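**Student:** pasting the structure only:
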């Protein structure tokens, strides 16, 4: 891994863990700002990790940022 390359795997695990905690509390919609508050990771990094693909519990229907949908459960999953 080069000097400036990032290991997204550890960030992916951190974001997934927080999303799972929210799902366990019954949250169906999660805001990126809430993930940021829990992890202290930069918002841009959280968005990049979500865009690269993460495991999202079935209880979660959507993830939003600034009023825009970043991730939404596919219709056949609902």
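**Tutor:** Received the coordinates, thanks. In this text the structure is predicted, and so the values were computed from the model without any measurement.
**Student:** C-alpha only now, for contacts and for neighbours.
**Tutor:** Fine.
**Student:** how many neighbours does residue 16 have?
**Tutor:** By other CA atoms under 10 Å, the residues close to residue 16 number 19.
**Student:** secondary structure element for it, which one?
**Tutor:** helix 8-24 (DSSP states H and E).
**Student:** next secondary structure element downstream of that helix?
**Tutor:** Assigned by DSSP H and E, the successor of helix 8-24 is strand 29-31.
**Student:** next, the one to line up against it:
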């Protein structure tokens, strides 16, 4: 899976903001469990100067639901 993430988080920074933690999560349903969540990406934005960004990334490992793991 590949992801293209673009964001402008500059408005989150005020005089008292040191850094911002961000993450991208997905939710999905299975027959046995109505709510499943997985973290797809996370990062730390260290300053307002870095808060406008574009990321192209691919996962290193396959996502496997433990219900179906062998």
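**Tutor:** That came through, no problem. Everything quoted here is computed from the prediction, not taken from an experiment.
**Student:** TM-score, when you put one on top of the other?
**Tutor:** The TM-score (TM-score structural alignment, normalised by the length of structure 2) is 0.28; 37 aligned residues with a CA RMSD of 3.8 Å.
**Student:** buried residues in the helix holding residue 16 of structure 1?
**Tutor:** 11, 12, 14, 15, 16, 17, 18, 19, 20, 22, 23 (16 or more other CA atoms under 10 Å).
**Student:** also stretch 31-50 of structure 1?
**Tutor:** So for stretch 31-50 of structure 1, counting by 16+ other CA under 10 Å, buried means 31, 32, 33, 35, 36, 39, 43, 46, 47, 49, 50.
**Student:** tell me which of the residues you listed fall in helices.
**Tutor:** Filtering the buried residues of stretch 31-50 of structure 1 for membership in helices, criterion DSSP state H, returns 32, 33, 35, 36, 39, 43, 46, 47, 49, 50.
**Student:** which one of these is nearest to residue 71 of structure 1?
**Tutor:** residue 50 (7.7 Å; CA to CA).
**Student:** between the helix holding residue 16 of structure 1 and helix 32-39, how many degrees?
**Tutor:** If you take axes from the mean of the first three to the mean of the last three CA atoms, to 10 degrees, helix 8-24 of structure 1 sits at 110 degrees to helix 32-39.
**Student:** fine, thanks again, bye for now.
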